[in-house]
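Asks: below: sequence and its predicted model.
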Amino acid sequence: MCADTPETSVDYRDTVFLPETDFPMRAGLPLREPDWLARWERLGVYDRLREKGRAEARPPFVLHDGPPYANGHLHIGHALNKTIKDIIVRSHQMMGHDARYVPGWDCHGLPIEWKIEEQYRAKGLNKDDVDIVSFRQECRKFAENWVTVQREEFKRLGITGNWADPYLTMNFHAEAVIAEEFMKFVMNGALYQGSKPVMWSPVEKTALAEAEVEYHDHTSHTIWVRFKPVAALEGASVVIWTTTPWTIPQNRAVAYNPAIAYGAYRVDAVAEGATAVAGEVLILADALAESVRGAAKIEAFTRLRDVPAAEFEGVILRHPYAGVEGGAGEWDFDVPLLPGDHVTDDAGTGFVHTAPSHGDDDYQLGLKFGLKMTYNVEPDGSYRKDLPLFGGQAIIDENGKDGPANVSNIKQLAYCGALLAKGKVKHSYPHSWRSKAPLIYRNTPQWFAAIDVKLADDMATYGETIRARALKSIEELVKFTPATGRNRLHSMIENRPDWVLSRQRAWGVPLTCFVKRGAKPTDADYLLRSAEVNARIVAAFEQAGADVWYETGFKARVLEGIADPEAYEQVFDVLDVWFDSGSTHAFVLRDRADGTKDGIADVYLEGTDQHRGWFHSSLLQASATIGRAPYRNVVTHGFTLDEKGMKMSKSLGNTVAPQEVIDEYGADILRLWVAQCDYTADQRIGPKILKGTADSYRRLRNTLRFMLGALAGFDEAERVDLAQMPELEAWVLHRLAELDTAVREGYRSFDFQSVFQTLFTFSTVDLSAFYFDIRKDALYCDAPGSLTRRACRTVMDILFHRLTTWLAPILPFTMEDVWLSRFPGETSSVHLQDFAPVPADWANPALAAKWEGIRRARRAVTAALEVERTAKVIGASLEAAPVVHVEDETLASALKSVDFAELCITSGLALTTDPAPGEAFRLPEIAGVSVVFERAEGEKCQRCWKILPDVGAHAHPHTCARCNAALS
């Protein structure tokens, strides 16, 4: 009511039913959210939902948690990941499932081991001087500490789950099952030991799998080297190009491609400082000759002739270091020129230097032609000490920097007269994703899982090999969100090599197998295969964990009575940690009471990098042990970038820490950011974006606050049936029927962006700006028994239950606040509710179509009134009584069937189908509706503020008929 009413007026403020609520306008989330967390813990919400699931025999829904690494505080990517998971779990619970979520941690592996080694080095200690079990126990304590820290940080985000009993890959049962799963590879024939080049980290002194490799720009030495024929090619030199000069001592062949056109080029003139020599003849791929000319500072050359591939057959070259002083005959052997399909003329010279111990293509060519493997490179990335000329020199040093090996080789090649040219190139190069140090390919004995070997088991439904089963699972059993994930994972599985399972480290589950002394890896009895031995190992691990593998006498104990301990050697490599996490389906989904009956998860969800990580290793591992993928849905999210779209980096100072966002805004704002973004792509976050998110939150909160205020004192006796509802309320119920379908479909398809946007638009546009705006008059001024007011409060009660539950998975703290504002009580919680079913008769497409026309016409009227308000002709829409000209008879009939003045919030309104005058207001996008402004006639009702002719003619002074009746 106005404060400056005329002296003759009466103050009716106390007679108006204004909204009443204690729900605060300011959320105060950072301070209040911890209280709700404590409340949920007291109430035992998660456990109550599990009891409800059992009592109602609900269908299970299990999202299996990809384990984060127990090392360091959470970053924004963790918050994104866990929030998406939480929204999925909460929404499926509220849609009628028993939605279980067991959080887990990856606890073994190099990063933790590396941290303990750093602590040792700081104290001047050597890891190798410490008892391995003691070292492993220190690693365990380190992981335990970070599990405790991260658990509290995850819970602060509002993540629901079985936090009291998470899974840890270092738990004794987990270690026992990981060993058991590995031994299935032993028994089914997938495991073999091979000596082949693998990605090797000199810094970490261990082999790495594809999932542990990332690519960064790196500047490498590049060289062009002459290989002279022994007696062929008319004395012309074959020229190779490589970015790894350190591999030249390991060269065993040069490869060419018969499909490439080659020519003989005579050097006619060279620039000063060139290592090319005038008069020499070089054989090059024609497509690359010009680039070689530039690199070698050749000022002029002449192409002498074609060199057909037939001339290369049987050609023997001399190693560049053959006969070198101090070489001790190390390189005095033949270097064959061999055909290889992997050779291209995209870059280089058209010839590929081949070192079978240091590259996969090289290795495959070596297998085909029986080339000798070399073992010149030690685990620390240095040459073996007795290698002539280069012994002990590092390729990559302990700090991940280039050692002297490359430069030493370049100098030696120049000394030998083999160096044609040199340079440097910046290119994408493999690095360890843990130490960030460059990697090398290194030939070393490792244990592999063969992915193309027919497995000795009875699980051939989807194929007989790991690769076949994995591909068939992708093609037939798994749904991918987004769909592009299918092709990405399929391509990776289709083209990947055998899986390197072994690591030369200490902190992990050991490869629990024994090999026969004196036997070769290719011998049938090389591996001890005994179900009884395997069972003894598993039982020992269950009781005391994997540390027992390292106890003196363990081998004799488990082999007693089955095999001669002296006849077998115990393997002490540890498993790739991806095998650990890839096995979680067995000890979480299969073994736990809150797992799944078939050991298959409904959803695996992680970042896109996990196509080569957890999705990948889980698929390979399960294909070998259960014959198919361990998941039905694979959902992936992108990476988190700063507001400019740049990758976050501490050095750039553009990181956003979850705790900082929570401290300033609250966890619900961070969760809302997740729900508003398209998580399937890369997302951006920063101060401006978070401010925008907070603004959206405030708008939504205001809608909910108004609804709470309007529902104050609502009683079931007020409830109105659908048959009695005014059309406007029936239209709202129709919209709720539409929303129910959209919300459920959005949650089922993991599309939270559409869910929130749909609900936000409905709340702010359909409700706040339309329905609530119209019904404020009836809510405030109608008598309590008015049908319109009762119908409105009935619909608001329905809205309350729908909106709070629909939004609870996204905003669990705020919706609990809203819920408790109406339904306080120690055992009350919105998170114990389900999405309410929608009666079939709420859907009314014909009514919706009619009201679409009414709303369009209303927009024309409100736009016309806004023009008058802007011009200060009127202050409020109730001062108007416009004339609305409607050309369409159907629309005109629809508008006449409702109180269109009430809908437009005017004191009066005239409808006509007569042609509109030229000066009438029109909106271009709403054809056939024109508005002529007219002022409302009469006196202003001092209670509802409408201007009507009858005001002042009733018992209560200065009131209209409606308000007079309400007061009476």
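Replies: Okay, I see it. Computed from a predicted model, the values in this text were never measured in an experiment.

Asks: okay, CA-based contacts and neighbour counts for the rest of this
Replies: Fine.

Asks: how far away is residue 23 from residue 818?
Replies: Note on residue 23: its distance to residue 818, by Cα to Cα, to the nearest Å, is 7 Å.

Asks: cool, residue 533 as well?
Replies: Using Cα to Cα, one gets 60 Å for the distance from residue 533 to residue 818.

Asks: the more surrounded of residue 23 and residue 818?
Replies: Of the pair residue 23 and residue 818, residue 818 is the one with more neighbours under other Cα atoms under 10 Å, namely 23 against 19.

Asks: how close does that one get to residue 702?
Replies: 11 Å.

Asks: cool, residue 73 as well?
Replies: Taken as Cα to Cα, the span from residue 73 to residue 702 is 35 Å.

Asks: show me the contacts for the residue positioned nearest the centre of the chain.
Replies: Centrality entry for the chain: nearest residue to the mean C-alpha point is residue 607, 2.0 Å, by Cα atoms, centre = their mean. Shown in contact with residue 607 (Cα atoms under 8 Å, 6 or more residues apart in numbering): 81, 636-639.

Asks: which one is it nearest to, not counting chain neighbours?
Replies: Leaving aside its chain neighbours, residue 607 sits nearest to residue 637 (4.6 Å; criterion: Cα to Cα, 6 or more residues apart in numbering).

Asks: quick check: that neighbour touching residue 683?
Replies: No. Applying Cα atoms under 8 Å as the test, residue 637 and residue 683 come out as separate, 9.1 Å apart.

Asks: comparison target below:
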Amino acid sequence: MTDTSDKLDYSKTLFLPKTDFPMRAGLPQKEPELVARWQEMQLYKKLRAEAAGRPRFVLHDGPPYANGNIHIGHALNKILKDMITRSFQMRGYDSNYVPGWDCHGLPIEWKIEEQYRAKGKNKDEVPVNEFRRECRDFAQHWIEVQTEEFKRLGIEGDFEQPYTTMNFHAEARIAGELLKFAMSDQLYRGSKPVMWSVVERTALAEAEVEYHDYESDTVWVKFPVTEGPADLHGAFVVIWTTTPWTIPGNRAVSFSPRIAYGLYEVTAAENDFGPRAGEKLIFADALAEESFAKAKLEYKRLRAVSADELASITLAHPLAGWPTSLLWGGRGAERSDGDAGGGSGADVPPPLTPPHKGEGGGDPAPYAFDVPLIAGEHVTDDAGTGFVHTAPGHGREDFDAWMDAGKDLRARGIDTAIPFTVDDAGFFTRDAPGLGPDREGGAARVIDDNGKKGDANKAVIEALIEKDMLFARGRLKHSYPHSWRSKKPVIFRNTPQWFVHMDKDLGDATTLRSRALNAIDASRFVPAAGQTRLRSMIEERPDWVLSRQRAWGVPICVFAAEDGTVLKDEAVNARILEAFENEGADAWFADGARERFLGARAGEPWTMVTDILDVWFDSGSTHTFTLEDRPDLKWPADVYLEGSDQHRGWFHSSLLESCGTRGRAPYDTVITHGFTMAEDGRKMSKSLGNQVFPQDVMAKSGADILRLWVSTTDYWEDQRLGKNVIQTNVDAYRKLRNTIRWMLGTLAHDDGAEVAQADMPELERLMLHRLAELDGLVRTGYDNFDFKRIARALVDFMVVDLSAFYFDIRKDALYCDAPSSVRRKAAIVVVRRLFDAVVKWLAPMLPFTMEEAWLERHKDAVSVHLEQFSDIPADWRDDALAAKWRKIRQVRRVVTGALELERARKTIGSSLEAAPVVHVADAELLAALDGVDVAEIAITSGAELVAGAAPDGAFGLEEVDGVGVVFARAAGTKCARSWRFTDDVGSDPDFPDVSARDAAALRELQAAGRL
């Protein structure tokens, strides 16, 4: 046979990887192409058709507001949802994702008002339905923008038919849910203090506020004792408050029977106002010293004051008889039954006549009413004075304490009506004599239209000084509620609102609260701490405030009598719902709506309620017109997933709405994620310049980089994101991509041949075992929504087990072995199975990259996302084999460590130049190496295994006891094809410069006509 070695380019005889899958991903360019491909091929519809008849798995989308571009929180949220739905879809379920949007309420209305203000336009001069149309158009625009942004993130769902709360059918269903509460007597009109935004002119729910530092005026105020033990007459009970403007609304002072109180006497005073020597004051003993120091007073304790004594005391209001101008011919202060529009030029009542309380005739003097001392559970001696100023119109705890004491107070002849001292614009009303519209210069104001402090505190403090009822004053920086939209402080204000009872018996010995608590106990929470958090909120929450004084939303579509009684008429309700279904909620605000809906009852004295529903009621009702009404979904949902703030938001309102109308939660599992912080742990903010925008990351690095970050982060807690974190994920992605690329290149030589597991070398069977191990981990991880565990396991597997171990060892066989080699064929089969399994497992996390890889491998495939996870046989698992190879890999680590040292010393350039001597003293390790080709696993040209302790100077690792390596150069000649040093190079005369193994491979290739 003729020597052909001088004619051959050996590199062309090797089975080197061949692929068009690029090393450089180019995700910013490639991903939009794939999005366009999925849309053109209608992937969503194909997914639904493929999944027809399977069990349904439904994640119900919590609706974002349609009022701006998406931010990093949206990206985190939607990627998590997409990973869940894709993973269940690829595991035998019909996992249909229907995106939704919250379209009503203040977030959108506020944007339109901002546009109006910029144009000098007055909202009140625009017909309400014209204004609502502008809100609708605004929301629709941002739905379209966000849709494209979500698609760019790789989110797959029914974007052609999403749900929106402003859809006519949705508005009709929301209204129908409200009417269910009304017809079951759960809805009522009440007057309670609610958080009120003066800037936005509406009540706010707890979920609509955030807390920021705020500097408040603080005052210590004296309340004169008018009834009680004789030696307390002429003494004062002292309260402390951070809201001086609420003093006109004071109706009681609360104390605690658990606190020790004492009577104190001032012995010396240094201040310009306040107590003088001889005055007697009652304080909690634990707070007396601090309070007297604040007022720069010297004092002595006279005696203890018992709880029974306190309960018998009646006080006078600190502003009783003020201002005197109202007693002697000044402007009147007749009682208001509601908002008086302070400072707005309301009618001025006639002046009062001189008589006041106790003198008979005429109207009472200003603030001339008894102020009782009442016991309150909320009173502590942690700060203040041990007494709590109680203004039931301005605080929830104040309101509860006042209502709890109501029966006893009425028995004592005390009027328990709650005044409306502040109107919707923050002005004092006539219920605050001398401070409202009767004040010289107009009503004082708590907060102005820009959210700035008004002059109310100053006016009240000056009045207290004038009455000699100010003990001390100061300032305090503390956490205070602000509207999360306007970012301006809110106030607590007593207003007529519509509520849902939390504790009313629903006719089956349950209440809304008890139903909700039972539903929480029956639901799964991930992480588990979410259950405790939501439960504590439900346990403590007051009645649900549904009404908002706005224009854009679903109206509280009921008719009420003057006393708040709701009309219950199924025919009226039917007309309302039919109109909403056909025309939307605008029908409520159309001309002639009252007559249209009431029909024959239009002549009865029913008032049409014009408040709109809290937007949380809208989103809390989404389960009705999505899960219940769409035939491609189901009720209840398997999963609700949102940020941890939604324990007081969407999770909360959905729970209450569903429990009130259906008796159970609309979900089986609640998953929460944390918030994304800047890299240094601070909150992202425009002012700090530390924001990360998903659009920027996608434009520079690609959506799959964001998705890898989401997959590998502990999303249950707050996460961090910034330049360095992104780069870390870019580096990890590059390693994953290169591993996949190598598999694709290797599989270019796959002829489809199979090798039975029993005929495979141990190394291949080990890799099949690892696949079986990972299959359980991946499926359990997806079931538990523990993506970090999956991602990190797969990254480690691909980088450590595959690239740095299995592929590294098998490159020689895959590149150089003959086509008939069982070892090479087995390796090809294993790489095939590795590729299929890993790419499918990663597809929910990295949909763009895995789609690109799948289509590169399977040219006729439609999409990897139409595939199911690989079916991994249980008998691939071989724990004994794995235990053996863990020992082998320990020895390998020592050998490769020794070789790295020699490479660093420039002794060798390649590990194939070495033939190390491996000394193994550990009997278990030595037994594991029996029959193993150490040179093969160490990627050397030779290796000698010696039983026993290593000589002095041998290389070793502390963590691998009993193994030492002595370096030795490989003997023999370097093969021109495989670069291994062997003694049989030239043994085949036709191929004199290659080893016998390589010559045999060349001969096979030659016989097949492939040379």
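Replies: Right, received. Where do you want to start? Source: prediction; values computed, not measured.

Asks: which one in the second structure is aligned with the residue nearest to residue 607 of the first structure?
Replies: Here residue 637 of the first structure is matched to residue 673 in the second structure, going by TM-score structural alignment.

Asks: my read is that its match contacts residue 710, right?
Replies: No. Counting by Cα under 8 Å, residue 673 of the second structure does not reach residue 710; the two are 10.6 Å apart.

Asks: now the strand or helix carrying residue 289 of the first structure on the second structure. Mean distance?
Replies: In the assignment (DSSP states H and E), residue 289 of the first structure maps to helix 289-295. After superposition onto the second structure, helix 289-295 of the first structure lies on average 1.0 Å away from the residues it aligns with, using mean Cα distance after the TM-score superposition for the first structure.

Asks: what residues sit buried inside that helix?
Replies: Residues of helix 289-295 of the first structure classed as buried by neighbour count (16 or more other Cα atoms under 10 Å): 289, 292-293, 295.

Asks: same for the helix or strand following it, what does it pack against?
Replies: Later in the chain than helix 289-295 of the first structure, the nearest helix or strand by DSSP H and E is strand 298-306. Counting by 3 or more Cα pairs under 8 Å, 6 or more residues apart in numbering; DSSP states H and E, the packing neighbours recorded for strand 298-306 of the first structure are strand 262-270, helix 289-295.

Asks: what's in contact with strand 298-306 of the first structure?
Replies: 261-271, 274, 276, 293.

Asks: let's see it at 7 Å
Replies: Residues outside strand 298-306 of the first structure that contact it (Cα atoms under 7 Å, 6 or more residues apart in numbering): 262-271, 276.

Asks: also stretch 863-877 of the first structure?
Replies: 905-906, 921, 931.

Asks: and with 8 Å instead?
Replies: 880, 905-907, 921-923, 931, 933.

Asks: again, but for stretch 268-278 of the first structure
Replies: 266-267, 279, 296-302, 419-421.

Asks: if we use 7 Å, what do you get?
Replies: Contacts for stretch 268-278 of the first structure (Cα under 7 Å, 6+ apart): 267, 279, 296-302, 419-421.

Asks: export the helices and strands packed on strand 298-306 of the first structure to CSV and tack on distance to residue 46 of the first structure?
Replies: Below are those laid out as CSV (distance: least, Cα to Cα, whole Å):
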stretch, distance to residue 46 of the first structure
strand 262-270, 71
helix 289-295, 67
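
Asks: can you show me the strands along the stretch 351-500 of the second structure?
Replies: Per DSSP state E, counting those that start in this stretch, the stretch 351-500 of the second structure carries strands over the ranges 370-375, 388-390, 470-483, 491-500.

Asks: just name the most buried of those strands.
Replies: Mean neighbour count (mean count of other Cα atoms under 10 Å) peaks for strand 388-390 among these, with a mean of 26.

Asks: what about the aligned residue in the second structure for residue 21 of the first structure, which SS state?
Replies: By TM-score structural alignment, residue 21 of the first structure lines up with residue 19 in the second structure. Per DSSP: H, G, I helix; E, B strand; the rest coil, the secondary structure class of residue 19 of the second structure is coil.

Asks: follow-up on the earlier one: tell me which of the strands of the stretch 351-500 of the second structure lies nearest to residue 60 of the second structure.
Replies: strand 491-500 (24.8 Å; Cα to Cα).

Asks: equivalent range in the first structure for that closest one?
Replies: Residue span in the first structure matched to strand 491-500 of the second structure, by TM-score structural alignment: 440-449.
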